[in-house]
Every structure is written in structure tokens, then in C-alpha cells.
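K.L.:
Structure, please.
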Amino acid sequence: MAILIRLLLIGLVGLVSEQAAAQTRTMEERLRSVPDSVTVGRLTVVNVFKYQLLAASSSQRAAAATLLADKVYRPYAAVWQQMGQAFGNAFQPAAFTRWNLRLTDSLAAVVQPKLAWLLASNLDSLFGRQLQQLHRTTGRLPAGRWLIFFSPYEQMGLVMGGFDNQAMLVDLSDKRVTSETLQFGFPHELQHMIYYETSTQDPDKDSALYAVLDEGFASYAVYKYYDERVSLDKAIFAKTTPAELAWCLAHEREIFEKAQPYLLAKIDAKNALMCGVRVGNCPKLFAEAPSNLIYFLGFRIIQAYEKKRGRGTWKDVYTKPVREVLAQSGYGQQWQKSRPKK
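P.N.:
Predicted coordinates:
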């Protein structure tokens, strides 16, 4: 009987191992069927995660390292170098290879469910639908690249974003990247790409005001994208909670008045309005304010612009200098009128 049980256990272990191997093969086959990239109009979406995971699951370390170098690192070296400046040495070539090869082990709890979700989702279709709706909303289409990848950290802080229009990035390792993030985040970031192209000649492009309107414009485009049927806390890049929005609305006058001295200043550690959003290690404008304060402020300026100048005029912001947008919005005048006379 003991021999029989032992044989049954050996057979069961063998069966489980075969099933695991078959599942791995199936996952690898499904990964290989994912296109390297998808181009919709002037926008290319690069599935960087495909070769990251194929390399990490390979038992041939040398071949896997070569695959990473050829398919992941070298084609987007400029992006990884900028990532290194922002997030540290993990994006230098040697370190990049090391953590990528350990990716499925070190971040297994994140990678496995996210991969299953990715393979079940039709990202190509999602991008296509969102681009069509964005074109209907704005009359414009973005140009550029999106890189969908896994970083070495569960919460590096990027989520979705970009560097100097080299590429926009989606960090799949971040637990905050969910279907809702894609639902509201993609249109927001696509709008950033359009505005980057249309506003290159703005004389105040390096100012805090430009950053405020850049984030507010992206949020306002999402609001319009959903035909104004989405709540403001969702429109502001799904980053704002109802409580944070309520705080901003309750302190709106104070926000604008405190922000004014910083709006035309450059973006650096001395600019309290930019603290926690575009720069770190600096004094914040409000200690208790949400970090996405400038999204709210920019949104309200553009909302005031459209209210004053007529429906649909929000699209003027694409090509109008930011100083003119603020001046012609009339935003802030409602509080100047209510000031007591001295």
C-alpha cells in the first residue's frame, strides 16, 4: 500500500508539473501572439511588456539578455536614460537587464494577474475607440509613441506619463494602473500629446502657468470626451477623490490668490505652486492641499474661458498663448468684485 501511495504521489506530482509546464507554454504562446506594436493614425503603441516577460521566463539567460537588449533597451534607450535621471540607476543598461530577468519572480504577485488581464483585454480595440472619440471631441489626433511596460517597483510613482514627448509610458507594475486608469488616463495623456504639438511657440512654455493649463486642459478634454457626464473628480485624471475636490472648491479663491505670484515664474524648487507635481523637496503652497492642485486650477480656468466666450471655445486653448487664455477667461474677477473697498 505504501508503495502504491508513493507511486500515486509521484504520478500526481508529475501530472501537476506537466500541467504547469503546459500552462507556461500556453502563456508563452499567447505572449508571442501579442503584436510588438500597433499603429493607429500617427500614434504607435509598443507592447514592451511582451519581450520583458518572454526574457524573464526564459531558462537561457544569455539569450534572454540579448533579447532584452535588442527588443527592449536599445530601441528606447533615450526613454530609459531619462527614466534613470528621474528614478535612479535601475534604468542603466546592466541594472536594467538584471531586474528584468528576475521580473516574474520579484513581482510575481503583480505580474501574473496583470498579465492575465492584459491578454484578456483588447488594447488595440481600446486605443482605436478612444482615438476615434478623442478626434470627435477635439477635432485633432496625437502623434507619438506609447510604451506599455513593467518597471522594477510596485509603486515607482509614474503610473502614466512621459518625458519631453520621447514617449508616453504606462507602468504596469503600479497597482494603480487599472481598467479605470486606462478609461480616464489614456484620453488625458493623449490630449497632452496633442497640446505639446500645438503649443510649441508659446513664449511662456517654461512657466508654471503653462503647466497649470497643460494639466487642466487634459482634464477638461476628458470632461468633454465624456460629454460632461462624468464627475469632476473622475475628469481630473481619476487622481482626485470627491473629498479632495470638495477641498479645492471650498478653497478656490484662496488657491487662485496664492497661486498668482507663481504663475509666470519658471518651474523650479522655489515655485511653491509646482511642489509635489513637477518638482520635489520644496515648500508647498498649501500643506493640506491635494497634490494635483494645478489640475483643478487649470480645469477651472478653462471652464471659465468657455463659459465667458461661448460653447466650444475651449478648443482655442490649443493655439492661444497661455497668458491670453488666463486674461480672456476672466477667472478670478468674480472675487475681485467682491473685495471690500479700502
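K.L.:
going forward, measure contacts and count neighbours with C-alpha atoms only.
P.N.:
Will do.
K.L.:
quick one: the strands in the stretch 201-342 of the chain?
P.N.:
Read by DSSP state E, counting those that start in this stretch, the stretch 201-342 of the chain holds no strands at all.
K.L.:
ugh, typo on my part, it should be the stretch 51-200 of the chain
P.N.:
Using DSSP E, counting those that start in this stretch, strands in the stretch 51-200 of the chain cover 144-149, 160-162, 168-171.
K.L.:
To compare against the first, here's the next sequence to fold:
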Amino acid sequence: MIQKGFLALIVVLCIGCKAHKKQNTIATIFDKVLLVEDSITVGKMTINNAFKQQILAHKDNQYDSLLILKKVYEPNKYAFDNCLGMIFGDANSPLFQPKGLYEWNRNLLANESVIRKKLAVLDSLNINALFTNHLTAVQKITGHTGEGKWLVYFGPKDFQIFGGCDNNSMILDMFGDSWNTQSINKVFAHELEHLIFGPLMEKDPVGKMGLGITMDEGLAVYFTYIYLKQNREDALYGSETQLLMSREKEIFEKLEPYLFKTNEEGCPIFRHCGRNNDCKPLIEGLSKEVENELCYFMGFRIIEEYVKIHGKNSWKDIYNIPISDFYQKSGYKEYIATK
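P.N.:
Next comes the predicted model:
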């Protein structure tokens, strides 16, 4: 028979065990992010891991708003002021200013279960090595150093984004669907390539026209296809890829009139590149994702046809010659005429 005093001691010890276990579990969040570099730089490309400081701001059961200012906002001021604040409109821009950042970061750990799932990615990926390898590979493969800045962070509820505005404000929100072990390689490689081609596109006469954005997105898809050794279906839209191939002539003929027009003049192609919703889609009967990314498909196909004519590694020519020259030398328009 167990004596009452001894039983009471067991209860106390068990309660203590539970409290200790909970304390260690919470500490794991902080221990895990401490292993992540504050930032990773290769050449002129930098990735700021602001999520680390967002978590550490809650260490020891205290909220350090000064850490949010110094380690989250100030190093990424351009992205908060000139990208996030603009994308989500004037009404929401205060969320991305210091006072707004203080407030929603104060309650960040209210999403602790979701944060744990997102941080679990760090268990299967060495994020320091992953980012470093990607930054190195994209520059080595393309032969161009590129320049740009990334912000990796936990954004406010309902304001997720993976992409950005320009080379100084590429953003990966860890609350978004793209932050998982299945897609992070693909999506991150795609966005990194934009940092290489972006500055070249800005100097090109057609860089801001329909052809420019088509080749920009198509090249990012093609680079990922080469880098990750994907097949065409994996690089594009899985089972829907064959549907696009069967409608390729229709897609080109409807979008081709807008290739040399700007956003103001050529809404349809920008609409099918996910850049403008001011006009109706020209091609229907597709999933929303594919409908919004038809120029990705068309740009990819232009590069494929260029490579057929000029050789396996000739896709890199796009970094060295005018975009319109690359397009003409691809023979894509002539190819479509034969279909």
C-alpha cells in the first residue's frame, strides 16, 4: 500500500516534470533559430533571416520591441516601406511600419503551433547551407553575379507573399504555403533567378513590355528546370502541361499582339502574367493558377525552341543579347505557324 505522503510526493514530482517538459519544449523554438545565421551573403546577394529575430524578441517570456526595430525593420526598411506597404495598400501600410510591427509581433507566438510547423522545415533542411548553395549555384550556372536582397520573415495574418517588387525587396513569408520541404527548392530557385535577370531586363528596350515580362518569368522557370533537373511537367503545371501544349497555338496567337506593348497598352498579356487584373482573360477554361501564368509557359517554350536551334547551353545567351534578338532567333513564331 502506498502511503499518502509518498503519493503526494509523486504528484508534486509529476507536476514538476510536466512543467519542466513544457519549459524545455518552448526553449526549443529559440534554440532552433539560434542555429540560423542572421543573414547570408554570396557576392552581392543577401538573405536576411528576420524570422530569427522575431522569435528571439520573445525569449525569456519578455517582448523586446527594440529588437524588432533594430534587427527586423531597419535592415529591411526598403522592403517594408517600398514593397510590403505598397502591395497591400495605404490602409494596411501601417502594419509594416515600426509601430505596426511592434503590435502584431507582440502576439506572434499566439500562432505558436503554426510557427512550430514552419520551423520544422529546419529539421530536414540545413537552411544556412541551402541558401548559400542556392545563391552560389544561380550565379555560377548563369555566369552573372546578380544583386539583390531577400527578407525571410513571419508576416502579419492574412498578408502573405512570396516574391516581391524589385531586386531590393524579394520576400519569403514563412506563414505562406511555399514554406515547406516540398516546394522551397523550386520556388526559391525561381525567385533567385529573377535577381540575376532583373537588372538586365531593366536596361533592355523591351524589358517593361509584354515580351520582357514573358521572358523574365519563362527564364526563371527554365533555370529552375535546369538547376533541379526537372522534367517539363514538374517545371510547369503537372497534368495541365499537356493541355497547355495542345492549346499552344491559341495561346500564342491571342497574346502575340501585346508582346511589344507596355502594361498600360497591353493589359491582356500582363493579365496572363499575374501583373494586371484590369481586363478579362483572353484564354479561358484553365485553372486560376495557370490562367495567371500563361506568359511563364510561353516564355519557357520560347527558350525551349531557342535551345533546339542553338544548342543545350544556349539558353544562357539571353543574359548577353537583347531580349527581342533572343525571341527572333528562337524561331518560335515560325514554329507556331507550322502547328
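K.L.:
Once they're superposed, what TM-score comes out?
P.N.:
Remark: TM-score between the superposed chains equals 0.87 [TM-score structural alignment, normalised by the length of structure 2]; 327 aligned residues with a Cα RMSD of 2.5 Å.
K.L.:
hang on, the earlier thing: nearest to G332 of structure 1, out of the strands of the stretch 51-200 of structure 1?
P.N.:
Relative to G332 of structure 1, the nearest member of these by Cα to Cα is strand 160-162, separated by 30.0 Å.
K.L.:
From the contact counts, what lies against the closest one?
P.N.:
Applying 3 or more Cα pairs under 8 Å, 6 or more residues apart in numbering; DSSP states H and E, we find strand 160-162 of structure 1 packed against strand 168-171, helix 179-198.
K.L.:
what does the first one contact?
P.N.:
With contact meaning Cα atoms under 8 Å, 6 or more residues apart in numbering, strand 168-171 of structure 1 is reached by 144-151, 158-162, 177, 189.
K.L.:
follow-up on the earlier one: got the strands of the stretch 51-200 of structure 1 as JSON lines, with mean neighbour count and distance to A243 of structure 1 columns?
P.N.:
Compiled in JSON lines, these are given as follows (neighbours: other Cα atoms under 10 Å; distance: least, Cα to Cα, whole Å):
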{"stretch": "strand 144-149", "mean neighbour count": "21", "distance to A243 of structure 1": "31"}
{"stretch": "strand 160-162", "mean neighbour count": "20", "distance to A243 of structure 1": "23"}
{"stretch": "strand 168-171", "mean neighbour count": "23", "distance to A243 of structure 1": "26"}
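K.L.:
Y210 of structure 1: which of those is closest?
P.N.:
Nearest of the strands of the stretch 51-200 of structure 1 (Cα to Cα): strand 160-162, 16.3 Å.
K.L.:
which residues are in contact with the closest one?
P.N.:
Contacts of strand 160-162 of structure 1 (Cα under 8 Å, 6+ apart): M168, L169, V170, D171, G185, E189.
K.L.:
Tell me which two in the residues you listed are the farthest apart.
P.N.:
D171 and E189 (13.4 Å).
K.L.:
and T39 of structure 1, that one's in a strand?
P.N.:
Yes. Under DSSP: H, G, I helix; E, B strand; the rest coil, T39 of structure 1 falls within a strand.
K.L.:
what separates the aligned partner of it in structure 2 from G266 of structure 2, distance-wise?
P.N.:
Using TM-score structural alignment, the partner of T39 of structure 1 in structure 2 is T41. For T41 of structure 2, the distance to G266 of structure 2 equals 38 Å [Cα to Cα, to the nearest Å].
K.L.:
who's more crowded, those two?
P.N.:
Between T41 of structure 2 and G266, counting by other Cα atoms under 10 Å, G266 is the more crowded of the two (19 against 15).
K.L.:
ok, the more buried one - contacts?
P.N.:
Taking Cα under 8 Å, 6+ apart, we find G266 of structure 2 in contact with G210, Y258, L259.
K.L.:
Next, work out how far apart L255 of structure 2 and K339 of structure 2 are.
P.N.:
Counting by Cα to Cα - L255 of structure 2 and K339 of structure 2 are separated by 16 Å.
K.L.:
If you count residues, where's the longest helix of structure 1?
P.N.:
Longest helix in structure 1, counting residues (DSSP state H): helix 2-33.
K.L.:
follow-up on the earlier one: need the strands of the stretch 51-200 of structure 1 in JSON lines with distance to Y223 of structure 1, can you?
P.N.:
Below are these laid out as JSON lines (distance: least, Cα to Cα, whole Å):
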{"stretch": "strand 144-149", "distance to Y223 of structure 1": "22"}
{"stretch": "strand 160-162", "distance to Y223 of structure 1": "18"}
{"stretch": "strand 168-171", "distance to Y223 of structure 1": "21"}
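K.L.:
any idea how far R102 of structure 1 is from the residue nearest the centre of structure 1?
P.N.:
By Cα atoms, centre = their mean, the mean C-alpha position of structure 1 lies nearest to M160, the distance being 1.5 Å. For M160 of structure 1, the distance to R102 of structure 1 equals 23 Å [Cα to Cα].
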